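K.L.:
Could you look at this predicted model? Sequence included:
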Amino acid sequence: MLDQLFNPSVQHVIDLVGIFVFAISGALLAVRKNFDVFGIAVLAEVTALGGGLLRDLIIGAVPPAAFSDLGYFLTPLLAALLVFFLHPEVERIQVGANIFDAAGLGLFCVAGTVRAYDYGLGLTSSAALGLATAVGGGVLRDVLANEVPSLLRWDRDLYAVPAIVGATMVALCIRYDVLNAFTSGLAVVTAFVLRLLAMRYHWRAPRAWHRRSTAIEVPE
């Protein structure tokens, strides 16, 4: 089904672009954590490939694309080298990187959902794996960097919700047999725009109703 929506060469380029921008975010966090060059490369690889690797292992697509396609492995290393030598300049274009990251989020949640469905999963499971594809690498990145994953923090702009919306739209389109290049593109754009709006207006998920937490909130 994925090959019917996108030309394989176009799909490959989309994957590499998404991998590159996710790798940039991982490498930048490694620099902020004062990691050495190896740590920067590891965090770039994990951020870029973690979600897709998890999805492929769950659906049985082995060997995963991260290991069968050299471009998938080398692209995060290129991003890591770029950040290693030019991280002050990369930091200055962080807003631009965030926009590309939002685009990658939309692309990966849609492609991940369709790929999981192609391998025989149900609609709900496919949407869940679409979400995992989009956000899994970021979760692994934060864990390796000894941080609470951004996905779980109340003080971070919505990240998982746009991916959930995009993946759910794809699942519904499959259910009603209306999935095509236009509707899948609409799902990508919806997730992308929601993420941009969340960053622009600092939309955040609500915390527990009438909570009485004793946790100390440490400002960043």
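P.N.:
Yep, that arrived.

K.L.:
going forward, measure contacts between C-alpha atoms and count neighbours the same way
P.N.:
OK.

K.L.:
Can you pull up the most central residue in this protein?
P.N.:
residue 134 (3.1 Å; C-alpha atoms, centre = their mean).

K.L.:
all helices of this protein, in order?
P.N.:
2-5, 8-32, 37-59, 65-68, 70-92, 94-118, 123-144, 160-175, 181-201 (DSSP state H).

K.L.:
so can I have CSV of those showing distance to residue 211?
P.N.:
Formatted as CSV, the helices of the chain follow (distance: least, C-alpha to C-alpha, whole Å):
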stretch, distance to residue 211
helix 2-5, 44
helix 8-32, 31
helix 37-59, 32
helix 65-68, 42
helix 70-92, 37
helix 94-118, 31
helix 123-144, 25
helix 160-175, 22
helix 181-201, 24
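
K.L.:
Out of those, which is closest to residue 207?
P.N.:
Nearest of those to residue 207, taken as C-alpha to C-alpha: helix 160-175 at 14.5 Å.

K.L.:
contacts for the closest one?
P.N.:
Here helix 160-175 makes contact (C-alpha atoms under 8 Å, 6 or more residues apart in numbering) with 105-106, 109-110, 113-114, 123-124, 126-128, 130-131, 134-135, 151, 179, 183-184, 187-188, 190-192, 194-195.

K.L.:
Okay, buried residues for that helix please.
P.N.:
160-171, 173-174 (16 or more other C-alpha atoms under 10 Å).

K.L.:
Can you name the residues that contact residue 114?
P.N.:
Contacts of residue 114 by C-alpha under 8 Å, 6+ apart are 1-2, 126, 130, 170.

K.L.:
Below is an additional structure, to be compared with the one above:
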Amino acid sequence: MVTASAALLLADLTGVAIFAASGASAAVAKRLDLFGVVFVGFVAALGGGIFRDLVIDEAPPLAFADWRYAVTAAVTAAAVFWLHPQLARLRTTVLVLDAAGLALFTVTGTLTALHAGMPPVGACVIGMLTGIGGGLGRDLLTGEIPVVLRREIYAVAALVGAVAVVALDRAGLAGPGPLTVAALFVFVVRLVALRRRWSAPVAAERSAREPLPDRSGPDEP
């Protein structure tokens, strides 16, 4: 029978592989060399987890303490580099992989924070940041405006997923089945938001004909 810790490790490594593939695919699309592709994949896969471990005072972070994390990220990124001719429509691949990584890392990050004794609000924030950290690093390294800073529903999906995980944990339902449903929820929300172009509100642009406010002082005598 699979223990809870083993299931959490499996989900974590799966998220590492998915985000590594996402980062490597984005790097391939930018025509980076092998080292660049592996490096971007490594950062995308492990950036969120490193942040999580530092915040909960887990030293050294699992990305460095457990060789399976680094090897999984590096091997996956290298595989994407060599197999990319067989990967059609890289942009779609990156988006789907990113949504899957976001879902898995949000769930595992929130659970890890709860197991470390974090209060519910803190666990939700850490779970969200764990989920979006890898994509943030990937976008910065490949010269893109980070997805989390655009209008797309990204961080919001992670935050809702983190809240769902905390609620399940408080209800005593933090088993593999309910947590898988929570991860699928984040994944589906992210993909549906992309498909239907859901977005968060942005500030209205000022009309070009609208005069600038008069900031001058009173007329001189």
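P.N.:
Perfect, I can see it now. Because the structure is a prediction, the values reported are computed rather than measured.

K.L.:
Enumerate every residue touching the residue nearest to the centre of structure 1.
P.N.:
Residue 134 of structure 1 neighbours (C-alpha under 8 Å, 6+ apart): 51-52, 104-106, 108-109, 112, 163.

K.L.:
Generate a ChimeraX selection restricted to the buried subset of the contacts of residue 114 of structure 1.
P.N.:
Selecting just the buried residues from the contacts of residue 114 of structure 1 in ChimeraX takes one command, with 16+ other C-alpha under 10 Å as the test:
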select :2,126,130,170
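
K.L.:
Next, give me the two most distant ones among the contacts of residue 114 of structure 1.
P.N.:
1 and 130 (14.7 Å).

K.L.:
Pull the number of nearby residues for the corresponding residue of structure 1 for residue 124 of structure 2.
P.N.:
Aligning on TM-score structural alignment places residue 124 of structure 2 opposite residue 127 in structure 1. Residue 127 of structure 1 has 29 neighbours, counted by other C-alpha atoms under 10 Å.

K.L.:
from what I can see residue 127 of structure 1 touches residue 113, true?
P.N.:
Yes. Here residue 127 of structure 1 lies in contact with residue 113, judged by C-alpha atoms under 8 Å, at a distance of 5.0 Å.

K.L.:
Report the aligned residue range of structure 1 for stretch 73-85 of structure 2.
P.N.:
Alignment note (TM-score structural alignment): stretch 73-85 of structure 2 is matched to residues 76-88 of structure 1.

K.L.:
Now do that stretch: everything it contacts.
P.N.:
With C-alpha under 8 Å, 6+ apart, stretch 76-88 of structure 1 has contacts from 19-21, 23-24, 27-28, 31, 37, 40-41, 44-45, 48, 90.

K.L.:
That stretch vs structure 2 - mean distance after superposition?
P.N.:
Superposed on structure 2, stretch 76-88 of structure 1 shows a mean distance to its aligned partners of 1.7 Å (mean C-alpha distance after the TM-score superposition for structure 1).

K.L.:
hmm, back to that, can you flag the buried ones in the contacts of helix 160-175 of structure 1?
P.N.:
In the contacts of helix 160-175 of structure 1, the ones that pass as buried (16+ other C-alpha under 10 Å) are 105-106, 109-110, 113-114, 123, 126-128, 130-131, 134-135, 151, 179, 183-184, 187-188, 190-192, 194-195.

K.L.:
follow-up on the earlier one: I'd like the distance from the residue nearest to the centre of structure 1 to residue 214 of structure 1, if you could.
P.N.:
32 Å (C-alpha to C-alpha, to the nearest Å).

K.L.:
now swap in residue 3 of structure 1 and tell me
P.N.:
Where residue 214 of structure 1 is concerned, residue 3 of structure 1 sits at a distance of 51 Å (C-alpha to C-alpha).

K.L.:
neighbour-wise, which of those two wins?
P.N.:
Higher neighbour count among residue 3 of structure 1 and residue 214: residue 3, with 12 against 6, using other C-alpha under 10 Å.

K.L.:
Residue 150 of structure 1 -> structure 2?
P.N.:
In structure 2, the residue paired with residue 150 of structure 1 is residue 147, using TM-score structural alignment.

K.L.:
where's that match relative to residue 201 of structure 2, distance?
P.N.:
15 Å.

K.L.:
the more surrounded of these two?
P.N.:
A direct count of neighbours by other C-alpha under 10 Å for residue 147 of structure 2 and residue 201 places residue 147 higher, at 17 against 8.

K.L.:
hang on, isn't the more buried one packed against residue 134?
P.N.:
No. Applying C-alpha under 8 Å as the test, residue 147 of structure 2 and residue 134 come out as separate, 10.9 Å apart.

K.L.:
residues contacting the match of residue 150 of structure 1?
P.N.:
Shown in contact with residue 147 of structure 2 (C-alpha under 8 Å, 6+ apart): 135-136, 139, 154.
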